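> Quick one: sequence and predicted model below, then my questions.
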Amino acid sequence: MKISKLYKPPNSIYPGEYVPSVNEEEIKKLVSKTHKKKINHPPVNITELADLFKIEIAIPGMKREEFLVQATENVLQVYAVHKDRGFNGHGNPKQKEFNYECCHSEITLPENVDTEFISAEYKAGILRLFIPKAKHFRKNLRANIIVY
């Protein structure tokens, strides 16, 4: 996979720049090529709080640049792709039970969410998404979410 262009979101409240290691076309192409048995669907926890929904997805061993998170209307799609790192290049694995080469989750959100202001962070193998509630449903809203 080639590294995408440097991305600095306009009017970002976060300092620094973001260099995604994959782009949307590459991820969707890989997911469509990958056999359905090889795509990992990681476990998801969804918690409703007074003013937001918190979604936690367990995907260990990733880097924040390896995620593509998109929201289109009330559907949240999370892709995670990285090349197989094996055992850090040392020797041949004799047993390999976990593989997070290609992960995909699609979550249908309730209509009362504001997908424009979703925030995401990745710490200790857990991707956390914070989705604020909205008073009104807005159609045709699409957002790319940066993982911090």
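Now that the structure is in, tell me what you want to look at.

> C-alpha only now, for contacts and for neighbours.
Fine.

> At which residues are the helices of the chain located?
24-33 (DSSP state H).

> can you pull out the strands in it?
Secondary structure of the chain (DSSP state E): strands located at 44-48, 52-58, 67-72, 75-81, 102-108, 119-123, 126-132, 142-145.

> who does the third one touch, helix- and strand-wise?
For strand 67-72, the contact count by 3 or more CA pairs under 8 Å, 6 or more residues apart in numbering; DSSP states H and E identifies strand 75-81, strand 142-145 as packing neighbours.

> out of these, deepest packed?
Highest mean neighbour count among the helices and strands packed on strand 67-72 (mean count of other CA atoms under 10 Å): strand 75-81, with a mean of 19.

> Run a quick neighbour tally on the closest residue to residue 129 other than its chain neighbours.
Among residues not flanking residue 129 along the chain, residue 120 sits closest, at 4.4 Å (CA to CA, 6 or more residues apart in numbering). Neighbour count of residue 120, defined by other CA atoms under 10 Å: 19.

> next up, a second structure to put side by side with the first:
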Amino acid sequence: MYRNSWLPEVFNDFFYNNNMPKANATAPAINVLVSDNEYTVELAAPGLRKEDFVINVNADGDLTIKMEKKQSENEQKARYVRREFSYSKYEQTLILPEDVDKEKISAKMADGVLNINLPKLKQEEVKVARQIEVG
């Protein structure tokens, strides 16, 4: 199992788990980026629209991503002779690290990629000004 020391253990346990359940064998690929201020989850979603996704934080505080591609009548009449990309239904639950500000999570679709921004909680830096007495 591959682990990155800069990712919190909870992220490591989730993102590098070989037993991670997926809706099907052609589940979209996920990237996770980390910066000083946020985590970003990128999910490959070519041909999908923002309306195809439902994203929420469940009662346990985990992030749930659901995707369902609805076929139009024109697509239902057509028949594929070869089909290598097909995400008709997908669901993934991500166990979030404790430092994610769950009230400020946002998502957007751009260029076939769903980006979910997970801002980190602001760390209050306590500065103590005091006189040091020389003894």
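Great, that's in hand. Quick caveat, the model's predicted, so the values are computed rather than measured.

> Could you get me the TM-score between them?
Superposed pair, TM-score by TM-score structural alignment, normalised by the length of the second structure: 0.64. Supporting alignment: 101 aligned residues with a CA RMSD of 2.5 Å.

> any chance of the strands of the first structure in JSON lines, plus distance to residue 24 of the first structure?
Output for the strands of the first structure, formatted as JSON lines (distance: least, CA to CA, whole Å):
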{"stretch": "strand 44-48", "distance to residue 24 of the first structure": "22"}
{"stretch": "strand 52-58", "distance to residue 24 of the first structure": "20"}
{"stretch": "strand 67-72", "distance to residue 24 of the first structure": "7"}
{"stretch": "strand 75-81", "distance to residue 24 of the first structure": "9"}
{"stretch": "strand 102-108", "distance to residue 24 of the first structure": "13"}
{"stretch": "strand 119-123", "distance to residue 24 of the first structure": "17"}
{"stretch": "strand 126-132", "distance to residue 24 of the first structure": "18"}
{"stretch": "strand 142-145", "distance to residue 24 of the first structure": "10"}
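
> what comes up buried for stretch 79-98 of the second structure?
The neighbour-count check on stretch 79-98 of the second structure (16 or more other CA atoms under 10 Å) flags 87, 88, 90, 91, 92, 93, 94, 95, 96, 97 as buried.

> Give me the aligned partner of the fourth one over in the first structure.
Pairing criterion TM-score structural alignment: the partner of residue 91 of the second structure within the first structure is identified as residue 104.

> wait, that match sits on residue 79?
Yes: taking CA atoms under 8 Å as the definition, residue 104 of the first structure is a contact partner of residue 79 at 4.6 Å.

> And the closest residue to residue 96 of the second structure other than its chain neighbours, how far from residue 25 of the second structure?
Leaving aside its chain neighbours, residue 96 of the second structure sits nearest to residue 62 (5.7 Å; criterion: CA to CA, 6+ apart). Note on residue 62 of the second structure: its distance to residue 25 of the second structure, by CA to CA, to the nearest Å, is 23 Å.
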